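Q: 3D model of this:
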Amino acid sequence: MLSTESAPVIRATLPAVGAAIEEITALFYRKLFEAHPELLRDLFNRGNQANGEQRKALAGSIAAFAGMLLERPDSRPDAMLARIANKHASLGITSDQYKVVHTHLFAAIAEVLGDAVTPEVASAWDEVYWLMANALIAAEARLYQEAGAAEGEVWRTMRVAGRTQETADTVSLVLRSEDGSPAGPFRPGQYVSVQVELPDGARQIRQYSLSAAPGGTDWRITVKQVQGAGTPEGEVSSWLHREAKAGDLLTVSMPFGDLVLPDGDGPLLLASAGIGCTPMLAMLGHLAETGSTRPVQVVHADRTPADHAHLTELQELVQALPKAALERWYEQPGDAAPQARAGLVDVDALELPAGVTAYLCGPLPFMRAVREGLLRRGVSASAVHYEVFGPDLWLGQN
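A: You can find the predicted model right below:
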């Protein structure tokens, strides 16, 4: 909760800060990387820095957090904080790094806003920053404790035990502990970070959902090759497609992520598009292995049936569940999928049971459209959950 002294200052200055926030964050990252080039090389996603998405996500999170402190002073945006905290934990972020961010962020604010940053204004925004930072530090500490890891110590070496070409641009990798022991538990829907050393010596990190049910000896990830193989956006997925072979070693984090299968027997809607199918596969696999009888509606959208990774596996998992049904939408279904629908997912065409909980994963336009359709049809916002890989440009939503 904001102090009574800071709240009116934030309310008065939020429009000005919001209007300049992308300029502030651009300058912040420049200052940060000039002082700490190793962070861009080995921690921050160079692709998201190159296309500006990380700046937009940081700007959105700060503005959204400040706005929520004013609009709902007695509550916290826990959904937003949980997503950020899980991402940070999967990267091994430590509490000391928040002090580094603070130094360069506030230097950027002062430079961009100039004389408007009076001591009173600086103190109020400092309070906003540390309210958000301390909430994240506490959440990340809990995640590290639950994982049995010291702060930031989330990395391990794993061996590629198998590789399967799922589609023309999608490959699955089976990951095994280096000593052959069980890879370890995770919750269906969680992801791991994978760190690879690129030809220029940078150690870049990307997140990939665990795409098979927990409980086995190994883990599995499924990697879609991002377009632009010669650009920062596609450098890690391209490296994995080109280099990762059975027997190779990879640096992998512990599992994190808050888009996880809920307990209970209530109805579920699992809606995905493209490579967003991966967390849904783990959820369905777990439901099948545990003999679940809960109603499950599975919806998937893709360009063509040939682009649909793990299609046969998905159909088998749905068939194994007594109350599950699968609906597919393809932009170009062709003759290979006569039972699929053509075009984009139409939420109005879905039969939604009362009390359904929805899980979404896929490109942002897909998730926005599905979420809006669900809300329009009366599904509670608190019952719609989603996963974003890369910077979360949809912060502030449940």
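
Q: C-alpha from now on. contacts and neighbour counts both.
A: Will do.

Q: Quick check: closest non-adjacent residue to residue 327.
A: Using Cα to Cα, 6 or more residues apart in numbering and skipping the chain neighbours, the partner closest in space to residue 327 is residue 299 (4.9 Å).

Q: Could you check how far the one you found is from residue 325?
A: Counting by Cα to Cα, to the nearest Å, the separation of residue 299 from residue 325 is 8 Å.

Q: ditto for residue 311
A: For residue 311, the distance to residue 325 equals 14 Å [Cα to Cα].

Q: what about the helices in this protein?
A: Assigned by DSSP state H, the helices in the chain fall at 6-35, 37-42, 46-51, 53-71, 78-91, 96-113, 119-147, 235-243, 277-289, 311-320, 364-376.

Q: In the second one, which residues are buried?
A: To tie it back to what came earlier, the one meant is helix 37-42. Of all the residues in helix 37-42, those buried under the rule 16 or more other Cα atoms under 10 Å are 39, 40, 41, 42.

Q: can you redo those residues as a markdown table with distance to residue 72?
A: Formatted as a markdown table, these follow (distance: Cα to Cα, whole Å):
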| residue | distance to residue 72 |
| --- | --- |
| 39 | 34 |
| 40 | 35 |
| 41 | 38 |
| 42 | 37 |
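
Q: between residue 299 and residue 325, which one's more packed in?
A: residue 299 (21 against 15; other Cα atoms under 10 Å).

Q: OK, contacts around the more buried one?
A: 269, 270, 271, 272, 326, 327, 328, 329 (Cα atoms under 8 Å, 6 or more residues apart in numbering).

Q: What about those residues, which are in strands?
A: 269, 270, 271, 272, 326, 327, 328, 329 (DSSP state E).

Q: Among those residues, the buried ones, what's the PyMOL command?
A: Buried members of the ones in strands among the contacts of residue 299 can be picked out in PyMOL with the line below, counting by 16+ other Cα under 10 Å:
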select buried, resi 269+270+271+272+326+328+329
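
Q: Go through the ones in strands among the contacts of residue 299 and say which is closest to residue 387.
A: Proximity to residue 387 was ranked across the ones in strands among the contacts of residue 299 by Cα to Cα; first place goes to residue 272, at 10.1 Å.

Q: Second input sequence below; structure requested for side-by-side comparison:
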Amino acid sequence: MLSEQSTPVIRDTLPVVGAAIGEITERFYEKLFDAHPELLRDLFNRGNQANGEQQKALAGSIAAFAGMLLEHPETRPDAMLARIANKHASLGIASDQYKIVHEHLFAAIVEVLGDAVTPEVAGAWDEVYWLMANALIALEAGLYRQAGAPEGGTWQQMVIAGRQQETPDVASFTLRRADGRPAGAFRPGQYVSVQVELPDGARQIRQYSLSSEPGRDEWRITVKRVHDGTRPDGEVSTWLHENARVGDRLSVSAPFGDLTLAAGEGPLLLASAGIGSTPMLAMLNDLAATGSTRPVTVVHADRSPADHAHRAELRQLVGKLPNATLHLWYERDAEQEPQAATGQADLDALELPENTTAYLCGPLPFMRAVRGGLLRRGLPAQDVHYEVFGPDLWLGQQ
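A: This next block holds a predicted model:
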């Protein structure tokens, strides 16, 4: 809870800080990487730094957290914090790194805002920062304990036991622990981080959803090669597609992520687009393996049937569930797939049972459209869950 003396200061200065937060975060990263170049080389996603998405995500999280403290002073924004904490734990973030961030972030604030940063203003925003940082540190400590690992130490060596080319741009990799032990349990919907050493010596990290049945002794990740012409090619996805072969070793984190299938018998909506189908596959695998009779509405949208990774597996899994229905949309060649529709996914015409819990994964425009439609239909916001691949640019809109 924000203190009484800081609350009016944050309320008065939030518009000013919010208007300048883009410049502040840009200066912050410049200062951070000048002082600690190893963080850009081995921790932060260099592609997201190059296209500015990481700056937008940090700006969104800070502004959203401060706004929530003002709007709901009696509660903590746990949904937002949990998403960030899971991502941090998957990267191996340690508590002492928050001090480094604080140092360079506040230097950037003073540099951008100048004389407007009075001692009173600096103290209030310092309080906001440490409220958020300490909450994240506590959540991340709990995640490390659950993983049975020391702070930042969830990395393990895994061997590629199988590789399957799903589409021209998507490959699946089956992973087993190098020490021969079972890969370990995970909750359907979680992801792992994969760290690879690139030709320039950088050790870059990316997250990939686990797309296999949670109870197996091995894991499966499904990797889409990023080369759509609108941003730099994905460094890690390209390396995996061009270099990773059966028998090779990869550094892989423990499973993390808060988009996990809730227990119960209530109806579900699993809506995905493109490579966003991967966490839904783990959920469907789990539902099929446990003989679930829950009503499940499965929606997937893609460019074409040929671009739809795990298309046959999706149909097979839905077919195993007695109360599941499948709805497919393709931008082209929809006539090649039975009962598929042409165009963008349109959920407005679908009948959804009362008390449906929705899980969304895919590009942000798809999730915004689907979420907006569900809210208009009366689904409570707390029953609509989502996963974002990459920096979460949606935090301020939740």
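
Q: Got a TM-score for the pair?
A: Once superposed, chain against chain, the TM-score is 0.98 (TM-score structural alignment, normalised by the length of structure 1); 398 aligned residues with a Cα RMSD of 1.2 Å.

Q: circling back to that earlier point, want to try a markdown table for the contacts of residue 299 of structure 1, with distance to residue 179 of structure 1 as columns?
A: Listed next are the contacts of residue 299 of structure 1 as a markdown table, based on distance: Cα to Cα, whole Å:
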| residue | distance to residue 179 of structure 1 |
| --- | --- |
| 269 | 38 |
| 270 | 35 |
| 271 | 37 |
| 272 | 35 |
| 326 | 39 |
| 327 | 41 |
| 328 | 40 |
| 329 | 42 |
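
Q: Now check residue 198 of structure 2 against structure 1: what is it aligned to?
A: Using TM-score structural alignment, the partner of residue 198 of structure 2 in structure 1 is residue 198.

Q: okay but that match is in contact with residue 230, surely?
A: No. The pair residue 198 of structure 1 and residue 230 does not pass the contact test of Cα atoms under 8 Å, sitting 11.9 Å apart.

Q: When those two are compared, which one has more neighbours?
A: Counted by other Cα under 10 Å, residue 198 of structure 1 and residue 230 do not tie: residue 198 has more neighbours, with 12 against 9.

Q: and residue 324 of structure 1, what does it touch?
A: Residues near residue 324 of structure 1 by Cα under 8 Å, 6+ apart: 294, 295, 296, 297, 298, 318.

Q: run the last query once more with 6 Å
A: Applying Cα atoms under 6 Å, 6 or more residues apart in numbering to residue 324 of structure 1 gives the contacts 295, 296, 297, 318.

Q: What is the burial count for the third one?
A: Counted with other Cα under 10 Å, residues neighbouring residue 297 of structure 1 total 22.

Q: and if you look at residue 223 of structure 2?
A: The number of residues near residue 223 of structure 2, taken as other Cα under 10 Å, comes to 24.

Q: Quick check: it vs residue 44 of structure 2, distance?
A: On the measure of Cα to Cα, residue 223 of structure 2 and residue 44 of structure 2 end up 19 Å apart.

Q: what's the answer for residue 219 of structure 2, then?
A: Distance, residue 219 of structure 2 to residue 44 of structure 2, by Cα to Cα: 25 Å.

Q: How about residue 127 of structure 2?
A: When distance is defined by Cα to Cα, residue 127 of structure 2 is 25 Å away from residue 44 of structure 2.

Q: How about residue 84 of structure 2?
A: Distance from residue 84 of structure 2 to residue 44 of structure 2, by Cα to Cα: 14 Å.

Q: The two: which is more packed in?
A: For residue 84 of structure 2 versus residue 44, neighbours defined as other Cα under 10 Å are more numerous around residue 84 (21 against 18).

Q: list the contacts for that one?
A: Neighbour list for residue 84 of structure 2: empty [criterion: Cα under 6 Å, 6+ apart].

Q: and residue 346 of structure 1, how many neighbours?
A: Burial of residue 346 of structure 1 is recorded as 12 neighbouring residues (other Cα under 10 Å).

Q: scratch that, residue 232 of structure 1
A: By other Cα under 10 Å, the residues close to residue 232 of structure 1 number 17.

Q: For it, which non-adjacent residue is spatially closest?
A: Closest residue in space to residue 232 of structure 1, ignoring its immediate chain neighbours: residue 47 at 4.2 Å, by Cα to Cα, 6+ apart.

Q: Wait, that neighbour touches residue 231, no?
A: No. Counting by Cα atoms under 6 Å, residue 47 of structure 1 stays clear of residue 231, with 7.3 Å between them.

Q: Contacts only, for residue 224 of structure 1.
A: Residue 224 of structure 1 sits next to 169, 170 when contact means Cα under 6 Å, 6+ apart.

Q: Same question for residue 206 of structure 1.
A: When contacts are counted by Cα under 6 Å, 6+ apart, residue 206 of structure 1 is found next to 193, 194.

Q: Show me what stretch 251-260 of structure 2 is in contact with.
A: By Cα under 6 Å, 6+ apart, stretch 251-260 of structure 2 touches 86, 154-157, 188-195.

Q: So for that stretch, first residue to last residue, what's the gap.
A: 23 Å.

Q: Pull the distance from it to the chain's centre.
A: Relative to the centre of its chain, stretch 251-260 of structure 2 is centred 10 Å away, using Cα atoms, centre = their mean, to the nearest Å.

Q: same deal with stretch 140-155 of structure 2?
A: Distance, centroid of stretch 140-155 of structure 2 to centroid of chain: 18 Å (Cα atoms, centre = their mean).

Q: swap in stretch 195-208 of structure 1?
A: Centroid displacement of stretch 195-208 of structure 1 relative to its chain, using Cα atoms, centre = their mean, is 18 Å.

Q: One more: stretch 94-113 of structure 1?
A: How far stretch 94-113 of structure 1 lies from its chain's middle: 24 Å, per Cα atoms, centre = their mean.

Q: Please apply the same query to stretch 141-156 of structure 2.
A: For stretch 141-156 of structure 2, the distance to the chain centre is 18 Å (Cα atoms, centre = their mean).

Q: Report the buried residues of it.
A: For stretch 141-156 of structure 2, a neighbour-count test (16+ other Cα under 10 Å) marks 141, 143, 144, 147, 151, 152, 153, 154, 155, 156 as buried.

Q: Could you do stretch 114-132 of structure 1 as well?
A: 117, 121, 122, 124, 125, 127, 128, 129, 131, 132.
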